Each structure stands twice: as structure tokens, then as C-alpha cells.
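Chemist: got a predicted model here, sequence first, then my questions.
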Amino acid sequence: GRAGRCPDPALQLLYYPSLYGRNNLPSQATYEDGYFLSRRSMEWYAAQYVQRDEDWTHPSFVPGHTAELGGLAPAVIVTAECDPMRDEGRAYASALQRAGVAVLYRCYPGTLHAFLNFYALMPHGKAALRLGGRALRRVFAART
């Protein structure tokens, strides 16, 4: 990998990812009391990982703060329209594209955080899972 400790990832497959730690992106304010994920719960989850204040901006915790994104694996990034984390995925997709990394970004309209859990009931959930599955299949087929 980049740090020399393990192989490089073949693909970044990210479903409604948290990538920027403490931030004030618009979707966080718009959906801070959203279904399945609130600002308060996001802060609690993050606090389980963060030990020191400087960790909130450390690239190993918040990859969106990584200065050099060029050379990273291609990415498939899926977000939900009505999710406080939506703008993090969108911002990371844009940053990767600016760095020359191949990105497929999809924001599914009308969906909430964790919509993949309801794939049997929601066509968008099934579509998002298939999108990721096809991307993984392509990447691993190319390696054989």
C-alpha cells in the first residue's frame, strides 16, 4: 500500500461514507435529525474512534483530509439523497476526480442513510448493491 505495509486496494467501494470528520457540509445541517442517522449519533460513533483532538483531521481517520489523492484506487461512491453524510461522499468524489482518480458517483434520490439495509423493499437499495457488485466483479476479473 501507500505506507508500504500491505497491497494497494483494487477499488474503493464506499456506501454513504464518513470521510471528513468534523465538518459543516450542508447535508449535515439539512438532515441533522434524519432517520437512521442524526448529528448526535454521528458524533457518538466518531468519538469511539477518536482519542485526541488532532485525530479529527488525521488522514487515517478522515481520508477527505489527505493532501495527495492521486494514485489511489478507482472509486465507486454511493450516497443517499436525504442523508447527513451525502455531501461528504460527493466532496470526496470531486476531490478524487480532480486528482485524476477514476470515480463513479451515484446519489440515489429519495433515499435515507442505511437504505441498502432495505434492498428487498427498495429498488434503489438493490440497484446500489448491484452497482457495487458489478464494479467488484470487473476489478477482480481483470486481476486473474
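Modeler: Arrived safely, thanks for sending. This structure is a prediction, so every number in the text was calculated from the model and none was measured.

Chemist: please make it C-alpha for all contacts and neighbour counts, starting now.
Modeler: Will do.

Chemist: buried set for the helix or strand that contains A91?
Modeler: For A91, the host element (DSSP states H and E) is helix 86-98. For helix 86-98, burial by neighbour count (16 or more other Cα atoms under 10 Å) applies to 86-90, 92-93, 95-97.

Chemist: now for that helix, which elements pack on it?
Modeler: Here helix 86-98 touches helix 26-30, strand 75-82, strand 103-112, going by 3 or more Cα pairs under 8 Å, 6 or more residues apart in numbering; DSSP states H and E.

Chemist: let's see 7 Å
Modeler: Under the contact criterion of 3 or more Cα pairs under 7 Å, 6 or more residues apart in numbering; DSSP states H and E, helix 86-98 touches strand 75-82, strand 103-112.

Chemist: now do that helix against strand 75-82, angle only.
Modeler: 150 degrees (axes from the mean of the first three to the mean of the last three Cα atoms, to 10 degrees).

Chemist: can you give me the angle helix 86-98 makes with strand 103-112?
Modeler: 170 degrees.

Chemist: mind listing what A93 touches?
Modeler: Applying Cα atoms under 7 Å, 6 or more residues apart in numbering, we find A93 in contact with 77, 103, 105.

Chemist: okay, one more to line up with it:
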Amino acid sequence: MSLRRALAATCLLTSLVIPLAGSAQPLTFAEAYDRLAKSCGSDIDKLCSKVSLGGGAVKTCLDRNQARLSVGCKAASAEVFQSLAKRANAQAAAVKVCERDLGQYCSGVQPHDGYRLQCLLTASKVVSSSCKQAIVDAGWN
């Protein structure tokens, strides 16, 4: 398993961690990948090289090996996984937060392929401030 694939899978499949309190903006997936690669690359190669990709297996491996992780990896992985959870939670919540705006401004738009999000972005001058913030928090704008 390549480090790049392991980190990409870790970043994309992480959703089972506690949100980061007090962080202004969660990391983007690219930022999370970069931070893990820089801080945990050698730890992942050494401790998790036989872990299969998917389902948060690399995160589970890092969690299981906390006592053996480098200090930098411990700090970075905690921050990264908390931030990614915050992003995932924001994405899940955005649809509910924007539900009224979707009904009011985007009722005829097909609910697939990002058309509804594009509609909300186009109507941003009239969309509620809570919906606008939910879109930002989700990383969609």
C-alpha cells in the first residue's frame, strides 16, 4: 500500500471522531492530507503498511498505535481527524440548515450533480445567513 493512497483513504473516510472545538475553519481534505503526509508519513509506513485501505483503517491503526507514534504525528493526527470530522458534520448538517432556502429558491432544481448547491450559490444574495454559513462550514464555497 502506498503512503499516498493510505493517506487519501484516511482523509476521505474519516467520520468517526470528535469535532474540533474552537477551530474557525476545518481543514480541507487537501490540507489534511498534506499535514498527515508531513507529520505521520514515516509512522504510517512503519506501523500501518499492512492495513487495507477503506473504512477508516489507517485512522484505526494510528489510534491503536498511539503509544508508538512520534510526538508530531500524535498532535497532527488528532488535529486532522478532529477537523475532518467537523467538516463531515458540517456537510451533513448543511442540507437541513438550507432546507427552507432550497424549497423557497430552488424548488424546481433536480437534487443531484450539485445543481441544488449551484442554485443556492447563485441565489446567495437572498439565501439566509445560516444557510450561507452552513455552505462555508461544509467547504462548498
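Modeler: Happy to help now that I have it. Computed from a predicted model, the values in this text were never measured in an experiment.

Chemist: once they're superposed, tell me the TM-score.
Modeler: The TM-score (TM-score structural alignment, normalised by the length of structure 2) is 0.27; 54 aligned residues with a Cα RMSD of 4.5 Å.

Chemist: follow-up on the earlier one: please identify which pair of the buried residues of helix 86-98 of structure 1 lies farthest apart.
Modeler: Spatially, the most separated pair among the buried residues of helix 86-98 of structure 1 is R86 and Q97, at 17.0 Å (Cα to Cα).

Chemist: how many neighbours does V139 of structure 1 have?
Modeler: V139 of structure 1: 14 surrounding residues under other Cα atoms under 10 Å.

Chemist: distance of it from G89 of structure 1?
Modeler: Per Cα to Cα, to the nearest Å, V139 of structure 1 is found 21 Å from G89 of structure 1.

Chemist: now C82 of structure 1
Modeler: C82 of structure 1 is 13 Å from G89 of structure 1, by Cα to Cα.

Chemist: same question, L96 of structure 1
Modeler: From L96 of structure 1 to G89 of structure 1 the distance is 11 Å (Cα to Cα).

Chemist: swap in P109 of structure 1?
Modeler: 14 Å.

Chemist: cool, R134 of structure 1 as well?
Modeler: In terms of Cα to Cα, R134 of structure 1 sits 20 Å off from G89 of structure 1.

Chemist: same check on A142 of structure 1?
Modeler: For A142 of structure 1 relative to G89 of structure 1 (Cα to Cα), the value is 26 Å.

Chemist: what of T79 of structure 1?
Modeler: Counting by Cα to Cα, the gap from T79 of structure 1 to G89 of structure 1 is 6 Å.

Chemist: the helix or strand containing A9 of structure 2: what's the following helix or strand?
Modeler: Applying DSSP H and E as the criterion places A9 of structure 2 in helix 3-13. Remark: after helix 3-13 of structure 2, the chain's next helix or strand is helix 29-47, criterion DSSP H and E.

Chemist: elements contacting that following helix?
Modeler: Packed next to helix 29-47 of structure 2, using 3+ Cα pairs under 7 Å, 6+ apart, are helix 3-13, helix 71-97.

Chemist: can we see that at 6 Å?
Modeler: If you count contacts as 3 or more Cα pairs under 6 Å, 6 or more residues apart in numbering; DSSP states H and E, helix 29-47 of structure 2 packs onto helix 71-97.

Chemist: would you mark the buried spots in the helix it packs on?
Modeler: 73-74, 76-91, 93-95, 97.

Chemist: in the next helix or strand after that helix, which residues are buried?
Modeler: For helix 71-97 of structure 2, the succeeding helix or strand toward the C-terminus, using DSSP H and E, is helix 99-105. By 16+ other Cα under 10 Å, the buried positions in helix 99-105 of structure 2 come out as 101-102, 105.

Chemist: now the angle from the helix or strand following helix 99-105 of structure 2 to helix 71-97?
Modeler: The first helix or strand that comes after helix 99-105 of structure 2 along the chain, using DSSP H and E, is helix 115-122. Orientation check (the same axes, to 10 degrees): helix 115-122 of structure 2 against helix 71-97 gives 90 degrees.

Chemist: contacts for helix 115-122 of structure 2 next, please.
Modeler: For helix 115-122 of structure 2, there are no external contacting residues (Cα atoms under 6 Å, 6 or more residues apart in numbering).
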